[in-house]
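Enquirer: just coords:
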């Protein structure tokens, strides 16, 4: 059986040492079988185990192998498309429910870190950085929108304010989310996996699901075993493949790239981000950056539609970093990696049921750290018979990408180019 290891990222190199878990090699029975040991699957499993459910998780590679262990590590509230997009898509009642949940994922992360003593370098504070007056007006509207849903942790930053938190001349202003923050994403996943196991859950690594037998008691098959369960939760996101064809038809894996510098000296690190906040800009194809616990600058951005791996990640991302921080010209890049996230046409998550006993959540569209933790809670509620919040997400409409699987990537890239040009000219 092939053994898939973590990609050569900074996170894998600095992760908490964790023994490999054995693959599934027999037939087992459980209450809930979860496909995927990323944030969605781990959050779902942990909430269910806390309620006394027997939980088995099947992971094709290692815990946190996908986006959960490779992302920018930023705790960003709301969704990839904000609550105003939700309001235009569903009923007023559903919009109210989804809007009220927009800030819950960050609270869940902090609660998990505290309750289970997860060492993942949690830091508070996240900044949205604006390049122009148009983007500042958008941030002002965003603050009003979030205030309307009871969130009061946002602080607008003028030109002086943004320079007090980011040592770059690129930005005209911004907004600080005191409820945002950043973490070591792989260590968060590993800590949540350990928490799930402490409650009796079982995780099998190197155990890709190859078939779901749909019946009154669904059965998930791997190459060397099978899991029979009362419920199945599909949480593979961009790494699900064609296991569930109806889900693949309305989503598209996309790649994003990240680099990490060598450790910076304390004075240089403090000069770049004096309050140690994470930052993302306000462009359609945005860049994001933060400091790691050992004072590396982690800088990411760019999207590759269709999830092809670029041949030279550093050549794509390092110029972006130096445009933001030219003072890092002499600093070496020590890590460069890519990872896939799952994009939906609406850029809102896809949630639902297949039959009566197969549940799924996917398509965070690059905004998944907080949403996936919320999704786990909402799915667990639904399996306990409290489905109002789950159903609100399930009512979000979703459509196939224009051009089908063959042309979806190039057409999406053309659309992204249009918005990128608008960002550049400030239109």
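Expert: Cool, got the structure. Being a predicted model, the structure only gives us computed values, none of them experimental. Residues are numbered from 1 along each chain as shown.

Enquirer: Only C-alpha atoms from now on, for both contacts and neighbour counts.
Expert: Fine.

Enquirer: For burial, what's the neighbour tally of residue 329?
Expert: 12 (other CA atoms under 10 Å).

Enquirer: Please report the distance of it from residue 202.
Expert: 47 Å (CA to CA, to the nearest Å).

Enquirer: before we move on, what about residue 244?
Expert: Taking CA to CA, one finds residue 244 at 23 Å from residue 202.

Enquirer: do the same with residue 77
Expert: 30 Å.

Enquirer: Name the residue in those two with the higher neighbour count.
Expert: Higher neighbour count among residue 77 and residue 202: residue 77, with 25 against 20, using other CA under 10 Å.

Enquirer: Distance from the host helix or strand of residue 232 to the middle of the chain?
Expert: Assigned by DSSP states H and E, residue 232 belongs to strand 226-234. Distance, stretch centre to chain centre, for strand 226-234: 24 Å (CA atoms, centre = their mean, to the nearest Å).

Enquirer: Name the residues of the helix or strand following it that come out as buried.
Expert: Sequence-wise, the next helix or strand downstream of strand 226-234 (DSSP H and E) is helix 245-248. For helix 245-248, the neighbour count (16 or more other CA atoms under 10 Å) marks 247, 248 as buried.

Enquirer: same deal with stretch 240-260?
Expert: 240, 243, 247-248, 250-260.

Enquirer: can you check stretch 9-25 too?
Expert: Across stretch 9-25, burial judged by 16+ other CA under 10 Å covers 9, 10, 11, 12, 15, 23, 24.

Enquirer: show me the contacts for the first one.
Expert: With contacts defined as CA atoms under 8 Å, 6 or more residues apart in numbering, residue 9 is in contact with 70, 335, 336, 337.

Enquirer: Included below, for side-by-side comparison, is a second structure:
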């Protein structure tokens, strides 16, 4: 199964295919999933000296890791004030101390392994009304408290200097965020894993897992015996492989378009400092420039991972509402991809059996969170589980309505928040 026809696949760095698993093999750690969660875990573990095997059902970066908006956004899908309110001050302290590590890990990987992925620093959170701007002022204070001093509040005039749009009343610039080509980052991390002796098998879907000493993971043509197993498939993990994971999460899709190339002057007229942007709506829009001066614009959510009929028609009105000066612009690429949503909007990590770990449900913040998650599971395997357990202790709640009703009920709730966005309340 090849990568979806996207801008990222069309501009991917040259890379060799990885083999299919066709034997019965042994290793220390078997990771199921070749996206950022699995790759980050594998890279940390191979650096630490573990013998690691990664099983990918399709191609490295096939899922959300190779299809997302390419934004390096700090924190989690719920910010630290919500975490403190729900889970207490100690959980907020522990999770707050880690919420900028994912972005730092990405920059370290890019520098250490010379990964060519068009990284550009700086991201803007854009407020569409005074209520959202008030929340950004509070976020500014919270993030400074937890050590991020690369922030700048933007008033209405300030954000006009960063974004050529009249939609916004203010914003928050985070210079420690940024944007990149996510598929090329994934491919570069896979090559780094190879350099450390890790083994990756593509088109090698895990079909069954038998827990024991050791655990056995089967594929169509082979198997892996391992002391440790890590489930890292997220929205693309087959539900029947481990039903306990599927019951507490919901696959959702988001849509992205990429325009025809713009002149450099026209591109920088839209985003003069080449920052990426996401607005503060519940169903948010996100956008950035690519390295070849196109506008990449994403937004919208389809619950239950349904493929929308016409992505162009869904995204064009949103794009033109932000940039009416692009009336008539052509789209060269359009695609959809799935991410995994949790009821709490917090990532889910934990243990299923002795030596069996899982990490899933990034809820839209997967680029940075996955790079922290790989570090945490490596620490846990090395006998230092405190930070892993800070997340593992969070309750993992099932969606109301069970498997049949969870999608329409979630969509109904999202419609309520979308109405609030439109009303500015």
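Expert: Everything's here; your move. Not measured: the values here are computed from a predicted model.

Enquirer: How close are the two chains, by TM-score?
Expert: TM-score for the superposed chains, counting by TM-score structural alignment, normalised by the length of structure 2: 0.99, backed by 424 aligned residues with a CA RMSD of 0.8 Å.

Enquirer: corresponding residues in structure 2 for the strand holding residue 232 of structure 1?
Expert: On structure 2, the counterpart of strand 226-234 of structure 1 by TM-score structural alignment is residues 223-231.

Enquirer: Neighbours of whichever residue in structure 2 pairs up with residue 391 of structure 1, how many?
Expert: Under the alignment by TM-score structural alignment, residue 391 of structure 1 pairs with residue 389 in structure 2. Residue 389 of structure 2 is flanked by 16 other residues according to other CA under 10 Å.

Enquirer: for residue 389 of structure 2, what are its contacts?
Expert: Contacts of residue 389 of structure 2 (CA under 8 Å, 6+ apart): residue 350.

Enquirer: Let me know the helix or strand that it is in.
Expert: Going by DSSP H and E, residue 389 of structure 2 is part of helix 386-392.

Enquirer: Flag every buried residue along that helix.
Expert: Under the neighbour-count rule (16+ other CA under 10 Å), helix 386-392 of structure 2 has 387, 388, 389, 390, 391, 392 buried.

Enquirer: what's the following helix or strand past that helix aligned against in structure 1?
Expert: As assigned by DSSP H and E, the chain's next helix or strand after helix 386-392 of structure 2 is helix 402-423. Matched against structure 1 by TM-score structural alignment, helix 402-423 of structure 2 falls on residues 404-425.

Enquirer: distance from the matching stretch to structure 2 after superposition?
Expert: By mean CA distance after the TM-score superposition for structure 1, the fitted stretch 404-425 of structure 1 averages 0.5 Å away from its aligned residues in structure 2.

Enquirer: Check which residues of that stretch are buried.
Expert: Buried, per 16+ other CA under 10 Å, within stretch 404-425 of structure 1: 408, 409, 411, 412, 416, 420, 423.

Enquirer: just those residues now: which is nearest residue 141 of structure 1?
Expert: Using CA to CA, residue 423 is the member of the buried residues of stretch 404-425 of structure 1 that lies nearest residue 141 of structure 1, at 17.8 Å.

Enquirer: Tell me, how many residues neighbour the residue nearest to the closest one when sequence neighbours are not counted?
Expert: Nearest non-adjacent residue to residue 423 of structure 1, counting by CA to CA, 6 or more residues apart in numbering: residue 283, 5.9 Å away. Using other CA under 10 Å, residue 283 of structure 1 has 17 other residues around it.

Enquirer: can I assume residue 283 of structure 1 sits in a strand?
Expert: No. Under DSSP: H, G, I helix; E, B strand; the rest coil, residue 283 of structure 1 falls outside any strand and is assigned coil.

Enquirer: hey, where'd the helices end up in structure 1?
Expert: Counting by DSSP state H, structure 1 has helices at residues 10-13, 39-50, 83-87, 92-100, 104-115, 133-148, 159-165, 185-198, 245-248, 266-272, 313-324, 368-383, 388-394, 404-425.

Enquirer: what's the most buried one of those helices?
Expert: Ranked by mean neighbour count, the helices of structure 1 are led by helix 39-50 with a mean of 27 (mean count of other CA atoms under 10 Å).

Enquirer: Counting by contacts, list what that one packs against.
Expert: strand 27-35, strand 55-58, helix 185-198, helix 368-383 (3 or more CA pairs under 8 Å, 6 or more residues apart in numbering; DSSP states H and E).

Enquirer: Quick one: closest of the ones you listed to residue 103 of structure 1.
Expert: Going by CA to CA, the one of the helices and strands packed on helix 39-50 of structure 1 nearest residue 103 of structure 1 is helix 368-383, 8.1 Å.

Enquirer: now for residue 70 of structure 2: what does it line up with in structure 1?
Expert: With TM-score structural alignment as the criterion, residue 70 of structure 2 pairs with residue 73.

Enquirer: State the distance from the residue nearest the centre of structure 1 to residue 75 of structure 1.
Expert: For structure 1, residue 368 is the residue whose C-alpha lies nearest the centre (CA atoms, centre = their mean; 2.5 Å). Distance of residue 368 of structure 1 to residue 75 of structure 1, computed by CA to CA: 9 Å.

Enquirer: same check, this time on residue 60 of structure 1
Expert: From residue 60 of structure 1 to residue 75 of structure 1 the distance is 26 Å (CA to CA).
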